[in-house]
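**Student:** No sequence on hand, only this structure:
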């Protein structure tokens, strides 16, 4: 699927990090705070990236690389590579075309895309434009009837999996957004949530408490809600936000079809470990029983290789493609994905990995 020639990619953009400056120039202070920022002191946001830099790869030479490829099959769906677009809310903050530009790019470079519940374009409109498998990212809302209706809408529109975000029953403390005075501008909203009943405060929070014991957490989903969700759909269900082996085991016991190691991009609880550091524990618990993906900190194709070596089947990228979206629309998103895939192929070749099945723990260099 050809991309429109929206604008020429500047020659100085040679890596994902180069898009950040161009995106910053095109975004308001408020939009930048929302899209680029994290929780509190942003320690986890920074460590998601730094932890990849601390890992080293082991090169192998003279391997037979004939027939090499990056193909992946998940839930009966075929992908050319293991790099997916993460669910990012309110993409019209970055570009007027929002999610429609991202899905155009995903189709052009054959990347899977996860669509946010809080997308700024209707989920049906995105699906109608898609030429690549789509998964729908879901929050279980306090209004359970509305949540069930969202699931039915996603099924009817042709989404091929549900991704339940479980690590954000409340929003993180986002000081950068507070300092910038972030608020959604006119014309940008969570269009898929129109008509949802507001949460009714059935009980008063205890004296001196802002949240605990209040109506929001009283209505927050629990493990018991997974059985309810499972009964609503035959689609595969993945849990996004798993950071411990214990939670992974509980998710498997609950019949979940896949897991995503995620700390919400450092936007939820500051002080959590980097996702690449949490991955080995989760992978050890999963033991390849279900697909396992990871997000957080991916900026190079070699990062993708490191995640696969430590047990992931695929990765999600968020901020990098949103920066590409802000800088150059659909062309920028496609360019980000192409650079990542190209770098992954180079890293695989130089570590002697012909295909994804060839990547294993031995691909990571360990000091003697």
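**Tutor:** Alright, I've got the coordinates. Just so we're clear, the structure is a prediction, and the values are computed from it rather than from any experiment. Numbering: from 1, shown residues only.
**Student:** Please make it C-alpha for all contacts and neighbour counts, starting now.
**Tutor:** Fine.
**Student:** what's the residue closest to the geometric middle of the protein?
**Tutor:** Residue closest to the mean C-alpha point of the chain, counted by C-alpha atoms, centre = their mean, is residue 86 at 2.8 Å.
**Student:** isn't it right up against residue 316?
**Tutor:** Yes. In this structure residue 86 lies within contact range of residue 316 using C-alpha atoms under 8 Å: 5.0 Å.
**Student:** Use this one as the comparison:
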């Protein structure tokens, strides 16, 4: 059992079962949830040898975010359900490990406090803000201003949630609202709400590229598009000025009939053709998974659930363990593949495991 799975079991025993199901569960019959992890088992790496790679450099430059390695913290909701310090602990851990943190619209700690916690650890800590576009553009703009004022260095727009995914575990448990004292704090005091009031997190099938264009018109921050599986949509994102594309199926929490994220990565990397960075999240559980994703065209990967496992198991220290484990295991794999830099992992080094297709 890997260190991450040990943390997972500790977290499962620690967290209220209803909240654990919220984190662990997926949409429908959870086929995509399971396939995100299984998909990495379908790939193998062909190492190169005698390449003189005595020194390693796994740093990566992402939009507004130089990072110590190609593993970042993907946006996930409601960290205080896992630990009282919530997103503050996650932010401190990410900053200490030199990882980019993507904090979200559904964070239980306001974005300003999240960034402040990260900057207490490292003055240059990079925090991005995950944003769900609101049908009322003044609400979207207010969220953007909060992220800018807080010091976020990029925006990540989630585009794969026109409606809420049907998640049987949450329906079975009756989990529809946060407990008293918890809220999606970034949705407080927005235009149209009473003082101190909360606005619902938006999900609307009416959102279009016009709304994305309107967002780009009100901010100078780089904007990445998250939730892309169709190659032509990746090309459209670049055409509309996206600073990056995140290949993601929402961790299997939205549509249960889509492919595993990593299976979509090569075609999207080909469509983007190096014009902007391509990132991936979904199913990354070991350093070898990171290496496979980079070889298939990703500049970096995001991890979501493992961060929450670490947070629930041991707070800030648990999150640091997750990020350090993935970074160090990735660096080890890179060396075993004859690489000194992330770019040394190339598409021709990836093969299918026998019998997995």
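**Tutor:** Thanks, I have the structure now. Keep in mind it's a predicted model, so treat the numbers as computed, not measured.
**Student:** TM-score for the pair, please.
**Tutor:** Structural agreement between the overlaid chains, expressed as a TM-score with TM-score structural alignment, normalised by the length of structure 2, amounts to 0.92; 340 aligned residues with a C-alpha RMSD of 1.7 Å.
**Student:** how about the counterpart of residue 302 of structure 2 in structure 1, what does it touch?
**Tutor:** Using TM-score structural alignment as the criterion, residue 302 of structure 2 maps onto residue 316 of structure 1. Counting by C-alpha atoms under 8 Å, 6 or more residues apart in numbering, residue 316 of structure 1 makes contact with 83-86, 293-296, 298.
**Student:** What helix or strand is residue 316 of structure 1 located in?
**Tutor:** Element membership of residue 316 of structure 1 [criterion: DSSP states H and E] is strand 314-317.
**Student:** what's the spacing between that strand and its chain's center?
**Tutor:** Taking C-alpha atoms, centre = their mean, to the nearest Å, one finds the center of strand 314-317 of structure 1 at 7 Å from the center of the full chain.
**Student:** what's the average distance of the very next helix or strand once past that strand to structure 2?
**Tutor:** Next in sequence after strand 314-317 of structure 1, counting helices and strands by DSSP H and E, comes helix 319-350. When structure 2 is overlaid, helix 319-350 of structure 1 sits 0.5 Å from its aligned residues on average, using mean C-alpha distance after the TM-score superposition for structure 1.
**Student:** buried stuff in helix 319-350 of structure 1?
**Tutor:** Neighbour-count burial for helix 319-350 of structure 1 flags 319-341, 343-345, 347-350 (criterion: 16 or more other C-alpha atoms under 10 Å).
**Student:** who's in contact with the aligned partner of residue 256 of structure 2 in structure 1?
**Tutor:** The alignment partner of residue 256 of structure 2 in structure 1, by TM-score structural alignment, is residue 270. The neighbours of residue 270 of structure 1, taking C-alpha under 8 Å, 6+ apart as the test, are 39-45.
**Student:** three-state assignment of residue 270 of structure 1?
**Tutor:** At residue 270 of structure 1, secondary structure determined by DSSP: H, G, I helix; E, B strand; the rest coil is coil.
**Student:** What are the boundaries of the helices in structure 2?
**Tutor:** For structure 2, helices defined by DSSP state H occupy the ranges 3-14, 17-24, 31-38, 86-96, 111-121, 137-150, 168-173, 209-217, 231-239, 261-272, 287-295, 305-336.
**Student:** What range does the shortest one cover in structure 1?
**Tutor:** Helix 168-173 of structure 2 corresponds to residues 175-180 in structure 1, going by TM-score structural alignment.
**Student:** what's the average per-residue distance for that stretch once overlaid on structure 2?
**Tutor:** Here stretch 175-180 of structure 1 is compared with structure 2 after superposition; its mean distance to the aligned residues, by mean C-alpha distance after the TM-score superposition for structure 1, is 1.0 Å.
**Student:** And residue 299 of structure 1, what's its match in structure 2?
**Tutor:** In structure 2, the residue paired with residue 299 of structure 1 according to TM-score structural alignment is residue 285.
**Student:** Its match: how many residues sit nearby?
**Tutor:** 20 (other C-alpha atoms under 10 Å).
**Student:** hmm, back to that, how far away is the match of residue 256 of structure 2 from residue 137 of structure 1?
**Tutor:** Remark: distance between residue 270 of structure 1 and residue 137 of structure 1 (C-alpha to C-alpha, to the nearest Å) = 22 Å.
**Student:** same thing with residue 316 of structure 1?
**Tutor:** In this structure, residue 316 of structure 1 and residue 137 of structure 1 are 13 Å apart, going by C-alpha to C-alpha.
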